[in-house]
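S.K.: below are the sequence and a predicted model; questions follow.
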Amino acid sequence: MASQSNTGPSLISISHGGEYTVQIKKKEIWIHSAVPIEGTRFLQSSKLKEPLSTQLKFLKISGSGATSDGENKPNTTQHEEPLDLASHYRIICGSESRISVWQVDSLEWHADIENIEPSLTSVDFGASDDEAILFHAWSSKATIFNLDSAKSLVIKSPKFCNPSSQGYGYRPRTRQLAILLKPETSDLLTIHEACSYETISKVILPTIDAQGLKWSPDGRWIAIWDAANNGTKILIYTADGQLFRTYSGRPDTETTHDLGIRCIEWAPLKRRQQSSELLAVGKFDGTVDLLNTRTFSCSTTLLHTFQIDTQSPAVWRERMSFEGKLEYAEASSSSAFTTASADSAGFPRGVSMLRFSYNSDFLATVDQTQPNIVWIWSLSASINLKSALVHEHNVRNIAWHPREQELLITTANSTFAAVHVWSQDRNPNIAGVPISRSEAGRYDVTWVTATARGEPDVFWFNTADDAVLGHLSVGDDGHGYFNMLHSVSGDGYPQT
């Protein structure tokens, strides 16, 4: 996101694993590292050339763990030790007509893509950081550039050109491209070889209006879901484009009242596990179907309702303490139904967020009927609702720790910048964050995977213009505290 000012646009981007943060401000590019390099987290800065510096619209970082399939995935391979500054990390930034690529280690220019057709809507790295994939307005085409050979190729009529869409994805490990196309009236799935992008298969989809695709983490399956007005419909394809299964909902469900699918999420691979075990299907009726990946049939349906009995889950409600600090207080299960967010009107109904913990033992969900509640489900022995966290504002973002059963939550609170944390081992807590307040309540969190053993688990907390790095602790008063290690301030100058 860009924020216009009299000195040009300001953008911040954080690498997928949190290793680096890049900021563009005052016509300069600034690089920050989560792990100190030679005693400092601020690495270097460099001037951007005109007219790019005043027309900048896109900013991304490549590198280990980065994804290039149109979304930020929380569940990937974790690093056990700190990473050294690696030359393969690159930055891609650009305007609607020009793209520049930089090396992170030296902040040296690597490549330019010029004379681009105007009205770019999305820019990202491709199968590797040697490629850039560009989507053009009106879904006219996707262009893939090889930054080393300076060659390019075009895929015509991609179905989606919105950067937040899920209309394409690269296969884990081997990096074949799967993409949805809409050349005429039918949806198409095409699968392309890595590097050469030769077509492996081209499939006419039996869909009314395909909404997106996702590769399974093991690379065996491609899941494609249809528009909600066609009811529950997920197509499972093999990696070479063969239809394997179609899931149309539980057999005991009335199809006349089937409101369809809003989102899906694959469970991550566990250690020493070769295949994905679960596919979660979030639906517009507020339920979640859990499909086992052997038969792609529904094993369990999760309902966003409380069973008020002696086995009721722990429910925690956000409140303001006497000291003026946000905190969680344990509440009765029924209280959650009386605290629906006041700004929920107009939001599309249905399950909007599905996030598995790193080992699939827990699943966190958000249902837009009550968008201020995070539901945490235990999936280990018997499937049950473990806890629910009730907030005063809509939930904006949730992110599981890469190695622990710990969850970070941000809400659309425009008054206080705060991070909420749930842990399996202790009561949940809330900590204020020393960062400029976002009028729109837009806050994001990114765990840093490259932390040394024995060191605190750190994460980035950022707005569109600022970012801070730190970790959480609980004081003697029982309140949560954010311990800041580094700040990327809005004025462009680092603070530690």
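M.R.: Ah, there it is.
S.K.: from here on, contacts and neighbour counts on C-alpha atoms
M.R.: Will do.
S.K.: which residue, other than its chain neighbours, is closest to residue 156?
M.R.: Using CA to CA, 6 or more residues apart in numbering and skipping the chain neighbours, the partner closest in space to residue 156 is residue 141 (4.3 Å).
S.K.: let me know whether the one you found touches residue 157 as I believe.
M.R.: Yes. If you go by CA atoms under 8 Å, residue 141 and residue 157 touch, sitting 5.1 Å apart.
S.K.: so residue 90 touches residue 104, yeah?
M.R.: Yes. Counting by CA under 8 Å, residue 90 does reach residue 104; the two are 5.2 Å apart.
S.K.: I'd like the distance between residue 193 and residue 239.
M.R.: Per CA to CA, to the nearest Å, residue 193 is found 11 Å from residue 239.
S.K.: my bad, should have said residue 323
M.R.: 56 Å.
S.K.: the two: which is more packed in?
M.R.: Using other CA atoms under 10 Å, the more surrounded residue of residue 323 and residue 239 is residue 239, with 20 against 6.
S.K.: show the contacting residues for the more buried one.
M.R.: 219-222 (CA atoms under 8 Å, 6 or more residues apart in numbering).
S.K.: in strands, which of these fall?
M.R.: The members of the contacts of residue 239 that map onto strands under DSSP state E are 221-222.
S.K.: which of the contacts of residue 239 sits closest to residue 268?
M.R.: residue 219 (11.5 Å; CA to CA).
S.K.: burial of the closest one, as a residue count?
M.R.: Neighbours of residue 219 under the rule other CA under 10 Å: 20.
S.K.: next one for the comparison:
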Amino acid sequence: MASPVALDSSPHCKPSPDGRFIATLRSSEVVVRSTGTLQVINAVILSSRSGSPHTSSAAGSSANAPTLLWAPSSSKFLISTADQLELFGALSGSKFHATVRNYGSLCGGKPSLVQFGARDTELLIWSASGLKLVVIDVCRSGAVEIESPKFHQSASALRGLSLRPETGHLALLVRSGGRDIVSLHHPVDRQVLRSWSPEMLDAQGIAWTPDGQWLLLWESAAQGHRLLIYTPDGEHFRTITASNLLKGPDADLELGIKTCQLSPNAELCAIGDYSRGVTILRTPSWRAHLRLPHPATIVPKDTLQVWQEKIETESPQARATHTFVRATQVLSPPGLATDAQPATAEAKFGCSLAAFDASSTLLATRLDDSPCTLWIWDVVAAELRAVLIFHTTVSFQWHASSRELLLVTSQDPAQRGVSFIWDPLSNGPTSLVPEDNLPDGRAVGKTQVSWINRETEFPVLFVSDAQHYLLLSPSNAGQDSNPWQQAAVDHSSGGMEYDSPTSAHYAMSDTDETKAVDDTFYFKIS
């Protein structure tokens, strides 16, 4: 990789959803840069009420530190503090500014989570007590309260809510009177259009398909395999049970669904459960298409690559190097470390992590009883294409637009964000150590490595710690300069073009919005 350009960062530094910008929250301002040129395109001075991400004490006040969120279209961002929300336009010259003060009073105390809704001006606020979900539209100057969302903790709240692509209809799972209820809400005023009680004892997730043609609802694994399919207007279409997913006379006695993942083209749905297999459904008919069994022993062959991580150090003071060796002998993937056994036996088995690549032809899976191993399946050929074996527990992320391009990141804190890039044509995964690219060869605070989700000639990685961030192009290895150095020169005397073909459907014109909220909107409870 070419020598990167390191820029000032903070613990609150995030790329925009469309990959065109990076916003950094500092002590008194937010700086927005273009990922194409690394030039500053906007700098927003924060009010004194916004607080400082650097002034919080180590104990007890981290919850009061401001946080940064990007809007769905990447045209705005939100600064969230303990007592107010501030929404700003991201581009230079934008006059958009809205403030919601004392928003905790709306939900009866400190919120557990704040997220954007379908539009740039819509905010979703979950009560920490689970009493209500509050929907605020800063342009309409109003709020809608929805009682008893089933999931309200920050780690699970988004599992009980889904926004329909294109239209923005809200599907929400609530719990009332000991029963689960699904409610469909209008895309603008969020009034209830329809609600019903599904034939389930303990629903665990709800999701629209990427094309918005189907609404999925799945049961708790303890209640067995049960997946309900609805049309967009809430009509029941099909119920999928264990007999549709598993073989054998005792299928109905097996523990049920752990994960339900849809392909980007909305044609496939992967169901992971407590078995060693993953079932693929075809969404037009919602019938089982194929079953992918994870073998207990792996036999390498020409059509199946098996790569094993090898860690070497020249001396105790030297940094470890990560290389990969292609296996030629039959082997079994490693299991859980002795000191990492789950507290409950039921958490040891099955597949709870799966994702399709951008082309919807590859599926990556990870078994809970073998968290150091990734399995790459070709769902077109219905065969296992690669197995990647690491020394530590890993997570993974496909590139949003480049097909068959995988980023794998170690979850071991001692590895400090060590990551790997893999594609089917590579000679094994390529390692990326953040400290090798950050200034002074060391990382400060928590590191993060992720894809910049923008369609470019070469894929781009975002690497950061608490003090610096940089962009890397894995395809630019061996060149004397990186693509941003020349771009910075080309744009040094000119302005940025802000059109974004990947912006979400619900982006709104800052010019129009300024007329509606020229005076900052303050939402108060009297």
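M.R.: Right, received. Where do you want to start? Note that the coordinates shown come from a computational prediction; the quantities given were computed from them, not determined experimentally.
S.K.: can I get the contacts of residue 239 of the first structure in a markdown table with distance to residue 55 of the first structure?
M.R.: Below are the contacts of residue 239 of the first structure laid out as a markdown table (distance: CA to CA, whole Å):
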| residue | distance to residue 55 of the first structure |
| --- | --- |
| 219 | 38 |
| 220 | 41 |
| 221 | 40 |
| 222 | 37 |
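S.K.: hmm, who's touching stretch 432-445 of the second structure?
M.R.: Contacts for stretch 432-445 of the second structure (CA under 8 Å, 6+ apart): 3-4, 6, 11, 416-421, 447, 449, 463-470.
S.K.: let's see it at 10 Å
M.R.: For stretch 432-445 of the second structure, the surrounding residues in contact (CA atoms under 10 Å, 6 or more residues apart in numbering) are 1-7, 10-11, 319-322, 407-409, 415-421, 447-449, 463-472, 474.
S.K.: and the helices in the stretch 351-500 of the second structure?
M.R.: 434-437, 483-490 (DSSP state H, counting those that start in this stretch).
S.K.: among those, which is the most enclosed?
M.R.: Compared across these, helix 434-437 shows the largest average neighbour count, a mean of 20 (mean count of other CA atoms under 10 Å).
S.K.: circling back: now do the shared contacts for residue 90 and residue 104 of the first structure.
M.R.: Common contacts of residue 90 of the first structure and residue 104 (CA under 10 Å, 6+ apart): 61-63.
S.K.: just the element for residue 155 of the second structure, please.
M.R.: For residue 155 of the second structure, there is no host helix or strand (DSSP states H and E).
S.K.: show me what it aligns to in the first structure.
M.R.: Per TM-score structural alignment, the equivalent position to residue 155 of the second structure in the first structure is residue 164.
S.K.: was I right to think its match contacts residue 122?
M.R.: Yes. Between residue 164 of the first structure and residue 122 there is a contact under CA atoms under 10 Å: 8.8 Å.
S.K.: what about these two, which has more around it?
M.R.: In terms of neighbours (other CA under 10 Å), residue 122 is the more surrounded of residue 164 of the first structure and residue 122; the figures are 20 against 12.
S.K.: what about that one, which helix or strand?
M.R.: Going by DSSP H and E, residue 122 of the first structure is part of strand 120-125.
S.K.: what does that strand correspond to over in the second structure?
M.R.: Residue span in the second structure matched to strand 120-125 of the first structure, by TM-score structural alignment: 111-116.
S.K.: ok, stretch 291-301 of the first structure next?
M.R.: Mapped onto the second structure using TM-score structural alignment, stretch 291-301 of the first structure covers residues 281-291.
S.K.: residue 142 of the second structure: neighbour count?
M.R.: By the criterion of other CA under 10 Å, residue 142 of the second structure has 11 neighbours.
S.K.: can you check residue 256 of the first structure too?
M.R.: Neighbours around residue 256 of the first structure, by other CA under 10 Å: 7.
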